[in-house]
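[1] pasting the sequence and the predicted model now:
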Amino acid sequence: MRSVHDGAPKRSFQGRSRARALAAAGSLLAAMFVTVGLAPTAARADTTVGGCTGLISGNCVQATTGSKNFQNHTQWVGWVRSYGWGGSNGIVKLESWSSNFYFSSNVNPNDVNPYREWGAQRWVPSGSGVCSAATYTDGYRSVACITIQV
């Protein structure tokens, strides 16, 4: 008596296991490509936001922000600026900071409206302040902040 499989090539169990392993490896590789494609990387920073202190003169903070990562609740901060406005002079130091960066620079107190800019190039968590401070010759320190919201 002949079996239904007689005469036809038989597929071994080992061959089926190899096919399943290749299919699983292909799925894993595809998932890795998708994951890498969605991973947060440096983003283009194209929006400027800022805030200032003082009524007729003071200091300001500006941040050039970019993409928001809603999974990690972060936003890209490309550049941050600290500067005096309204004819401010007597500033000896400008600073800018957030949760994961800090920059400072001494400035000439005779400069009017001194300005410093730094490349933060960081993902900043939602709820974090991006701040700047101006320290004056008499020790007075003025702080301005904006808040990252994702």
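    Ah, there it is.
[2] only C-alpha atoms for contact and neighbour calcs from this point on.
    Noted.
[3] mind checking how far stretch 55-63 is from the chain centre?
    23 Å (C-alpha atoms, centre = their mean, to the nearest Å).
[4] would you mark the buried spots in that stretch?
    The neighbour-count check on stretch 55-63 (16 or more other C-alpha atoms under 10 Å) flags Gly58, Asn59, Cys60, Val61, Gln62, Ala63 as buried.
[5] can you tell me the element the closest residue to the second one other than its chain neighbours falls in?
    In space, not counting the residues next to it along the chain, Asn59 is nearest to Gly84; the distance is 4.2 Å by C-alpha to C-alpha, 6 or more residues apart in numbering. For Gly84, the enclosing helix or strand under DSSP states H and E is strand 74-85.
[6] here's the one I want to compare it with:
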Amino acid sequence: MFAKRDEKNRPRRTLGTAIKVTAATAAMVGASLFATAAPASATEGSCKGPFWGWFQQNVCLVADMGGKNVAARSQWVGRVEGNQGSYADPNVKMEIWGDGFYYANKGVVAVNVNKWVRDGTNICAAETEPSGWRQITCIAIHVP
């Protein structure tokens, strides 16, 4: 014969299960928020040069990088600047670009990009001399 269920214990099991499910859900949400929370910004940079024949002629890229969103495989990028380092010629074309943005100017390019960029892409800066000589440097975006 089948044993009868004890009705006194039924609400306790349901409540216990509800508590476990709620706790597990809270843990997943908390872990998700932790994974996407932006740590303090870090500035990353990359320079190429000086190049042979041109004293202190180089191209530099500086980017303020924010948090990484592991779930979306992307990283926050704030301010990006492309410059010529210690050699500053206002006639030189400077460009910066990355995942979904492109800016150009003469001398220095500094822009608040303020967007998420995808893993596996790059942020780059290029300097193009009036003679046509072009130099490029990049920072790789990597989200584990």
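    It's in. These numbers were taken from a predicted model, which means no experiment stands behind them.
[7] need the contact list for the residue nearest to Asn59 of structure 1.
    Ser57, Gly58, Asn59, Cys60, Ile91, Val112, Asn113, Pro114, Tyr115, Ala134 (C-alpha atoms under 8 Å, 6 or more residues apart in numbering).
[8] so where do the strands sit in structure 1?
    Ranges of strands within structure 1 are 45-52, 58-69, 74-85, 91-98, 101-106, 115-125, 129-136, 141-147, based on DSSP state E.
[9] these: which one's closest to Ala19 of structure 1?
    strand 58-69 (38.1 Å; C-alpha to C-alpha).
[10] thinking again about what came up before, which of the contacts of Gly84 of structure 1 does structure 2 keep?
    For those, the aligned pairs still in contact in structure 2 (both residues aligned by TM-score structural alignment, their matches' C-alpha atoms under 8 Å) are Ser57, Gly58, Asn59, Cys60, Pro114, Tyr115, Ala134.
[11] pull the contacting residues for the most centrally placed residue in structure 1.
    Closest residue to the average C-alpha location of structure 1: Trp123 at 1.8 Å, with C-alpha atoms, centre = their mean. Contact analysis of Trp123 of structure 1 by C-alpha under 8 Å, 6+ apart lists Thr74, Gln75, Trp76, Val77.
[12] could you do Gly78 of structure 1 as well?
    When contacts are counted by C-alpha under 8 Å, 6+ apart, Gly78 of structure 1 touches Arg44, Ala45, Ala63, Thr64, Thr65, Gly66, Gly119, Ala120, Gln121, Arg122.
[13] swap in 7 Å and give it another go.
    Ala45, Thr64, Thr65, Gly119, Ala120, Gln121, Arg122 (C-alpha atoms under 7 Å, 6 or more residues apart in numbering).
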